[in-house]
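Undergrad: build me a model from this:
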Amino acid sequence: MNTRKRFSEEQHRALHDGLVIPAHPLALTSSREMDERRQRALSRYYIASGAGGIAVGVHSTQFEIREAGLYEPVLRLAAEEVDKANLARPFLKVAGICGSTEQALAEAETAVSLGYDVGLVSMGGLTGWSEEAHLERIRAIAGTIPVFGFYLQPSVGGRTFSYDFWAKFAEIEGVVGIKMAPFNRYQTIDVVRAVCHSSRRNDIALYTGNDDNIVADLLTTYRFQVNGETVSKRMVGGLLGHWAVWTRKAVELMEEVKEIREQASISAEWLTRAIEVTDTNAAFFDPSHQFKGCIAGLHEVLRRQGLLEGRWCLNPEEELSLGQMEEIDRIYRDYPHLNDDDFVKAHLEEWLSE
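TA: A predicted model of the protein is given here:
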């Protein structure tokens, strides 16, 4: 018997309308223990920014939380803050799920017990698994919690999947969304085309995780011929580590995108905006050093704003790369209209209150 937790109609509509879902970082003290006060402050920041959800226990939260025994505590703190906010709008609690089928099912059960709505399922780290083995794992997890698929780029632990894989993936009952983050247009198209050909295409929301192409992804309509019929699909929102910082501006961007999507033409200024956001992401995510400084980069921005006390990661070797601090200085100087420092400053004391 399938006992999967179900989406409400309101949640389904919100997910398909398009949400800003930041990937939640981990606040640590200088002794690399969880800083509960600042961890709660981060959740409050995302809620107050107008985000439509948060993803916790994902890469930006640091996969090492599992070995450190922090998976359940981190998910619990975020869930408590969402529940305390008593929001009138839909707000999705997304739990990161990874590892072998056994580990993934245990994490799914933990997430459900804490009131999480959906699991973002990583397919990284499973070296040697066949595509069919991955599909069987997803089917098992989808029996416990609604699944957000996750196409992760190979350079940070993901792998390339075939079009046939995504065609079968889209037919799995319980898959409610797919985050595309291969940082590759060909592979992104594979996913969208597979979903458009699926009998479940209206049940699956597509979200960008392509930090190198955020704005263009949100503005693009994909069209494919399916049995003589034109089928259209777009990435309606984003589930992004990039949106863990300057989140209020990300929400404003998403609101603007929704307003202009149906227009016959779009100003070329949006192409310039797209490059500004990608340039900013390069400073945060450190692609010139194979993304080694990506978490520290996000932490540095949050540290500057006062939300974090320092850049500390569970792995002491995770730090900014050479020249990354100067790049963050540059994007602060060149794109002041993209940061939300004034918003954070106005509310920081409130968010840090016990």
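
Undergrad: use CA for all of it now, contacts and neighbours both
TA: Fine.

Undergrad: how far does stretch 258-266 stretch from one end to the other?
TA: Distance across stretch 258-266, first residue to last, is 12 Å (C-alpha to C-alpha, to the nearest Å).

Undergrad: residues contacting that stretch, please?
TA: Under the criterion C-alpha atoms under 8 Å, 6 or more residues apart in numbering, residues Leu219 lie in contact with stretch 258-266.

Undergrad: what packs against the helix or strand hosting Glu81?
TA: Using DSSP states H and E, Glu81 falls within helix 71-85. Contact analysis of helix 71-85 by 3 or more C-alpha pairs under 8 Å, 6 or more residues apart in numbering; DSSP states H and E lists helix 36-49, strand 53-56 as its packing neighbours.

Undergrad: what angle sits between it and helix 36-49?
TA: Angle, helix 71-85 to helix 36-49, by axes from the mean of the first three to the mean of the last three C-alpha atoms, to 10 degrees: 50 degrees.

Undergrad: now the strands for the chain?
TA: For the chain, the strands defined by DSSP state E occupy 20-22, 53-56, 92-97, 118-121, 147-152, 175-181, 205-208, 221-226, 229-240.

Undergrad: columns mean neighbour count and distance to Val251 on top of the ones you listed, output as JSON lines?
TA: Shown next, in JSON lines, are those (neighbours: other C-alpha atoms under 10 Å; distance: least, C-alpha to C-alpha, whole Å):
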{"stretch": "strand 20-22", "mean neighbour count": "28", "distance to Val251": "6"}
{"stretch": "strand 53-56", "mean neighbour count": "27", "distance to Val251": "11"}
{"stretch": "strand 92-97", "mean neighbour count": "26", "distance to Val251": "15"}
{"stretch": "strand 118-121", "mean neighbour count": "28", "distance to Val251": "21"}
{"stretch": "strand 147-152", "mean neighbour count": "24", "distance to Val251": "21"}
{"stretch": "strand 175-181", "mean neighbour count": "25", "distance to Val251": "18"}
{"stretch": "strand 205-208", "mean neighbour count": "28", "distance to Val251": "14"}
{"stretch": "strand 221-226", "mean neighbour count": "14", "distance to Val251": "20"}
{"stretch": "strand 229-240", "mean neighbour count": "20", "distance to Val251": "10"}
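
Undergrad: and this one, please, so the two structures can be compared:
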Amino acid sequence: MNDSPNEPQSDSQSNSQSNSLSDPSSGFNVRRHLQYGHVIPAHPLALTPSRTLDERHQRALTRYYVAAGAGGIAVGVHTTGFPIHDAKIGLYRPVLELAAETVATSLTADPRPFVKVAGLIGDTAQALREARIALALGYHCGLLSLGAWRDATDADILAHCRRVAEAIPLFGFYLQPAVGGRRLSHAFWREFAEIANVVAIKVAPFDRYATLDVVRALADAGRDDIALYTGNDDAIVPDLVTDIPVTSGGRAYTRHFVGGLLGQWAVWTSKAVTMLQAFQAWRAGGSTSLPASWLTRGAALTMANAAIFDAANGYRGCLPGILDVLRRQGLVRGTWTFDTHEQLSPGQADMLARLPVLYPELVDDDFVDAHRDTWLR
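TA: As a prediction, this is how the structure comes out:
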């Protein structure tokens, strides 16, 4: 089965599942765009040393992702920092608005389809408030975090998801337990797939069994229209190149991950785009053999990710690790987050400094150097 249809430049068809799935005025259809497969960086947050929003560098990051060829961005997600959802900090709307405005300006000269994904967290009331803000700012779908529902029953979580899906198209999210998620069964995802307004799922349990549970559940539900996006930063290439055997209605076929929504893709984004395009060309060409060099590069990417995400220390230095790579490229000023205890782990900075030497094929320093001054204007 080919679950990566050619993406049209315009599609004014309406979608009965949600008025926001298709925007006739722009010709943008979020479901079709996501099914094509894209690099979607999880957008970090640039702060000043006094931990206020660094608007100049925040805009530079967004410009970088657009220029790198990303098919969208996700804002207000874990990589952005969940504290911006706190009313006392008051940055949820400003950060989403800044990204939306910067995307619009950046695409003026060369318009193309681009999805804006808003992170949604909390109880149902909070998630609905955030969904309304996101829609008002032109966001196309919501990545729904279930971190606040770790001790809830599956039935309660599904009721929450259905309610939020009435307000905004959902980008489902299977988050690994190590950073706030919980184990969700095949039965959960089978029922989740019955929600009409689900457009994609970010599968990020960092667990092969759990990952395959989601793929099988979509097949069991007959939902070939829900795009599979990897969030498994430790297995990006294996997810993207593997055809997973499934059966639905007595028909045997395969599904595969069409793209990724990843914290890892917040760095070295232009190389991520080149990689995904290579995989898409390989699939389109009908070749049955994948060059072994891509599997080698996939292993290198996992090893680099271990340093960036601070896997050895339970991911405590994950966000500072992402920011430190961007700092070394001159795209942010420092590794500050709103959590003052969130810092690089001992030895992590030295590991990050060695990455361009160890894995030069992954790094896009030359691309950033050529455009950074323009992005920081």
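
Undergrad: still on that earlier bit, most packed of the helices and strands packed on helix 71-85 of the first structure?
TA: Across these, averaging neighbours per residue (mean count of other C-alpha atoms under 10 Å) puts strand 53-56 on top, at a mean of 27.

Undergrad: hmm, back to that, between the helices and strands packed on helix 71-85 of the first structure, which gets nearest to Gln62 of the first structure?
TA: Minimum separation from Gln62 of the first structure across these (C-alpha to C-alpha) falls at strand 53-56, 9.6 Å.

Undergrad: ok, which of the strands of the first structure comes nearest Thr127 of the first structure?
TA: With distances scored as C-alpha to C-alpha, the stretch of the strands of the first structure nearest to Thr127 of the first structure is strand 147-152 (13.8 Å).

Undergrad: packing partners of the closest one?
TA: Looks like strand 147-152 of the first structure contacts strand 118-121, strand 175-181 (3+ C-alpha pairs under 8 Å, 6+ apart).

Undergrad: now do the longest one: which range of the second structure does it align onto?
TA: The counterpart of strand 175-181 of the first structure in the second structure, using TM-score structural alignment, spans residues 198-204.

Undergrad: how big's the offset between that stretch and the first structure?
TA: In the superposition with the first structure, the average deviation recorded for stretch 198-204 of the second structure is 0.3 Å (mean C-alpha distance after the TM-score superposition for the first structure).

Undergrad: now Ser321 of the first structure, nearest residue through space, not along the chain?
TA: Nearest residue to Ser321 of the first structure, sequence neighbours excluded (C-alpha to C-alpha, 6 or more residues apart in numbering): Gly293, at 5.5 Å.

Undergrad: which position in the second structure aligns with the one you found?
TA: In the second structure, Gly293 of the first structure lines up with Gly317, judged by TM-score structural alignment.

Undergrad: and for Phe161 of the first structure?
TA: Superposed on the second structure with TM-score structural alignment, Phe161 of the first structure falls opposite Leu184.

Undergrad: wait, the residue nearest to Ser321 of the first structure touches Glu319, no?
TA: Yes. Gly293 of the first structure is within contact range of Glu319, at 5.7 Å (criterion: C-alpha atoms under 8 Å).

Undergrad: dump the helices and strands packed on strand 147-152 of the first structure into a markdown table; add distance to Gly128 of the first structure as well.
TA: Output for those, formatted as a markdown table (distance: least, C-alpha to C-alpha, whole Å):
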| stretch | distance to Gly128 of the first structure |
| --- | --- |
| strand 118-121 | 18 |
| strand 175-181 | 21 |
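
Undergrad: about what we covered before: may I see the buried residues of the helix holding Glu81 of the first structure?
TA: For helix 71-85 of the first structure, burial by neighbour count (16 or more other C-alpha atoms under 10 Å) applies to 71, 74-79, 81-82.

Undergrad: what's the burial count for the nearest residue to Asp164 of the first structure once chain neighbours are set aside?
TA: Nearest non-adjacent residue to Asp164 of the first structure, counting by C-alpha to C-alpha, 6+ apart: Ala194, 7.7 Å away. For Ala194 of the first structure, the count of nearby residues is 21 (other C-alpha atoms under 10 Å).

Undergrad: how far away is the residue nearest the centre of the second structure from Gly249 of the second structure?
TA: The residue lying closest to the centre of the second structure (C-alpha atoms, centre = their mean) is Leu261, at 2.0 Å. From Leu261 of the second structure across to Gly249 of the second structure, the span is 30 Å (C-alpha to C-alpha).

Undergrad: do Leu326 of the second structure as well
TA: Leu326 of the second structure is 47 Å from Gly249 of the second structure, where distance means C-alpha to C-alpha.

Undergrad: residue in the first structure matching Arg297 of the second structure?
TA: Taking TM-score structural alignment, the alignment pairs Arg297 of the second structure with Arg273 from the first structure.

Undergrad: how close does Asn213 of the first structure get to Gln263 of the first structure?
TA: Per C-alpha to C-alpha, Asn213 of the first structure is found 21 Å from Gln263 of the first structure.

Undergrad: okay, these two: which has more neighbours?
TA: Taking neighbours as other C-alpha under 10 Å, Asn213 of the first structure and Gln263 compare with Asn213 leading, 19 against 8.

Undergrad: and the residue nearest to the more buried one when sequence neighbours are not counted, what does it touch?
TA: Distances taken as C-alpha to C-alpha, 6+ apart place Thr278 nearest to Asn213 of the first structure, at 6.5 Å, with adjacent residues excluded. Applying C-alpha under 8 Å, 6+ apart to Thr278 of the first structure gives the contacts 211-214.

Undergrad: what residues are up against Asp339 of the second structure?
TA: With C-alpha under 8 Å, 6+ apart as the criterion, no residue contacts Asp339 of the second structure.

Undergrad: map it across to the first structure for me.
TA: Taking TM-score structural alignment, Asp339 of the second structure has Asn315 as its aligned residue in the first structure.

Undergrad: then Leu61 of the second structure?
TA: Counting by TM-score structural alignment, Leu61 of the second structure lines up with Leu42 in the first structure.

Undergrad: fine by me, we can end here.
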